[in-house]
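# Provide a 3D model corresponding to the input given below.
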Amino acid sequence: MELEQMISRVDELLPPQPAVRLTISNGECTVFDSKLGGTPYFPKDMEYPRGKKNKFEGQPLLLLAQLNFEQIPNIPDFPTKGILQFFIAADDLYGMSPDYGEEMAHQHNFRVIYHENIITDTSLLLSEDEIPAPEVDDMYMPFTGEFKLTAGEPEKMQANIFDFRFGDAFVKAYNEFADEPVEELWDIDDSITDPLYDKADDFPNAVIGGYPIFTQDDPRCVEDVADCDVLLFELDSYYNTEIGIDIMWGDSGTGSFMIPRDRLKALDFSRVLYNYDCC
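From the prediction side, this is the model:
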């Protein structure tokens, strides 16, 4: 039985999605650049994002990442201009909701902000000294400092075994080739499923589009958030002593932001599913 034939069949059921890998590096960044951390692009006449729950209620959120789509090759349905930002609370869940389902899409202690038209006059933007800082003890972030994000060329990314739809798709593909059909992915011999996990290990450190990776369960297995089908942005733990990068979500985890396709097309970022998990 050929595993590649089954994967090709899965590709028909769960088509590979366009994606752009983002290389993380050291380097000087401006407020306009695609980057992790640092001083965000933020107009003075806008209300700065603040937390709404727990110890971060009323406290300013911190910039996790910002994406300047004028620096990123376009992929279908994503913006072609403007700056998209991800702010999170520096609490022990990195701003993620402790509750499952739709609550994970309520932006209480995280915020996704889109600036469609970029102001180039820096006098109209908050300076580094003007960015408000939280006044809380025991702050947690996946990294400290600022890192540059450089976009690669668009590519197609296959679905992986961590996607909540993959199990059903692979079982269907397997049964088309197997002599004895199975009902669940876990009924298939490890010699076939283990390579699926190995294949999933080869994923980007940072990416927009494609399919997300989860250390534990896909939160979209809950029906009320199953429509969050587009990976808006994902940042994995990444450690590189040679270039001084140390990004760690808990115990080697990943942070993912997902959005319904219709909302992405409408540039409506008011409902985004945010998940952080780790080993």
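# could you use CA atoms for every contact and neighbour count after this?
Fine.
# name the next helix or strand downstream of the strand ranked longest in the chain, please.
If you go by DSSP state E, the chain has its longest strand at strand 17-25. Of the helices and strands lying after strand 17-25 in sequence (DSSP states H and E), the nearest is strand 35-37.
# what's that following strand packed up against?
Applying 3 or more CA pairs under 8 Å, 6 or more residues apart in numbering; DSSP states H and E, one finds that strand 35-37 contacts strand 62-68, strand 146-151.
# tell me what the first one is packed against?
To tie it back to what came earlier, the one meant is strand 62-68. If contacts are counted by 3+ CA pairs under 8 Å, 6+ apart, strand 62-68 sits against strand 35-37, strand 83-88.
# what are the buried residues along the first one?
It refers to strand 35-37. Judged by neighbour count (16 or more other CA atoms under 10 Å), strand 35-37 contains these buried residues: K35, L36, G37.
# to compare against the first, here's the next sequence to fold:
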Amino acid sequence: MEMGSFLADLPPEFAPLRVFLQDRFVPYIQLHLEDKGWLKKTEYQDPLPLWSSKMGGYPYLPKSLEYPRDAETGELMMFLLQINCAEVPEIPNFPLPRQGLLQFFVGLNVAMCELSPQRHCIRYIEEIDLDETRLISNFEFTQESRQRNEWYNHIYSLRFRPGEALFFNYRQSMGHLRLPESLQTLCDEFFFDDWLYDYEIENDGLERGHPYKLAGYPDLHSYVPDVLDDAQGQLLLEVQDPFSCSDYFYFFVNPDDLKRQDFSQVESYFMRV
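This next block holds a predicted model:
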């Protein structure tokens, strides 16, 4: 959503809010998914190159690296997605690496809706080797875990686009955006929350940001305040399972760690609705 459009659409009674809100839009990066089909169960084929930005399918895996396992159980972890960092536009206060691959694996048993003790593995590969002879291309060794834990088999390519949003409801609910008392009184008197709810419906919910994103704030729905109440740092990634739309994943990173390109202390949260 464009900041100017939202501010222009504010009814006259909310005019005093414009000055307060215009400096509080937050930049973020939208992830746009394009359906590329399913993994073929017999041939174990992924339609996308191993180094592409994707959700689902098979990861980029040099033969010099082990496929991630939960350190406590030894179980293989589900490949969720990977981001080719060179394809991601730059936005303020979000120093994502400018090259390499950022990969997200989760220890999710889909059928049981349970995360493994380690919960996730995030791997940053600084240099991408395009020589396929040095990459693992046969992922048949993952099939037993894939079938037993019902890992996602659908595949989506990822594209990236900068955006901005207020994330008003989430920031208000979590105490990240506090209105001056006079403006809060104004909002209560003229039912700003009701107007905003109707506005979101008419504009596809874009006040709260795209549902697949890097940076910004999470979408506020269902049990999000309870699930993310203890989350520390800034939002790194929010995605949901685009096929069933019931599984949500959230990753938070300390801003200083992000500057150092250190993803070892990322916090992850999972929610099924």
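# JSON lines for the helices and strands packed on strand 62-68 of structure 1, including distance to L61 of structure 1?
Putting these into JSON lines (distance: least, CA to CA, whole Å) gives the following:
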{"stretch": "strand 35-37", "distance to L61 of structure 1": "11"}
{"stretch": "strand 83-88", "distance to L61 of structure 1": "5"}
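# right, and these - which one's nearest L67 of structure 1?
Smallest distance to L67 of structure 1 across those (CA to CA): 5.1 Å, for strand 83-88.
# in structure 2, what residues pair with the closest one?
Aligned using TM-score structural alignment, strand 83-88 of structure 1 spans residues 101-106 in structure 2.
# what about that stretch, how far off from structure 1?
Once fitted to structure 1, stretch 101-106 of structure 2 is off its aligned match by 0.6 Å on average (mean CA distance after the TM-score superposition for structure 1).
# list of residues touching that stretch?
51, 59, 68, 77-85, 115, 119-128 (CA atoms under 8 Å, 6 or more residues apart in numbering).
# can you tell me which of the helices and strands packed on strand 35-37 of structure 1 is most buried?
When those are scored by mean count of other CA atoms under 10 Å, the highest mean neighbour count falls to strand 62-68 (a mean of 25).
# in structure 2, what range does that one match?
Using TM-score structural alignment, strand 62-68 of structure 1 pairs with 78-84 in structure 2.
# then stretch 261-277 of structure 1?
Counting by TM-score structural alignment, stretch 261-277 of structure 1 pairs with residues 255-271 of structure 2.
# distance between the matching stretch and the chain's centre?
Taking CA atoms, centre = their mean, to the nearest Å, one finds the center of stretch 255-271 of structure 2 at 13 Å from the center of the full chain.
# check stretch 195-212 of structure 2 too.
Chain-centre distance of stretch 195-212 of structure 2: 18 Å, with CA atoms, centre = their mean.
# what about that stretch, start to end distance?
Taking CA to CA, to the nearest Å, the first and last residues of stretch 195-212 of structure 2 lie 25 Å apart.
# neighbours of the aligned partner of A159 of structure 1 in structure 2, how many?
With TM-score structural alignment as the criterion, A159 of structure 1 lines up with F167 in structure 2. As a burial measure, F167 of structure 2 scores 22 neighbours (other CA atoms under 10 Å).
# now the strands: where do they sit in the stretch 51-200 of structure 2?
Secondary structure of the stretch 51-200 of structure 2 (DSSP state E, counting those that start in this stretch): strands at 54-55, 78-84, 101-109, 114-125, 154-165.
# tabulate these (a markdown table), appending distance to F139 of structure 2.
Shown next, in a markdown table, are these (distance: least, CA to CA, whole Å):
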| stretch | distance to F139 of structure 2 |
| --- | --- |
| strand 54-55 | 16 |
| strand 78-84 | 12 |
| strand 101-109 | 15 |
| strand 114-125 | 18 |
| strand 154-165 | 15 |
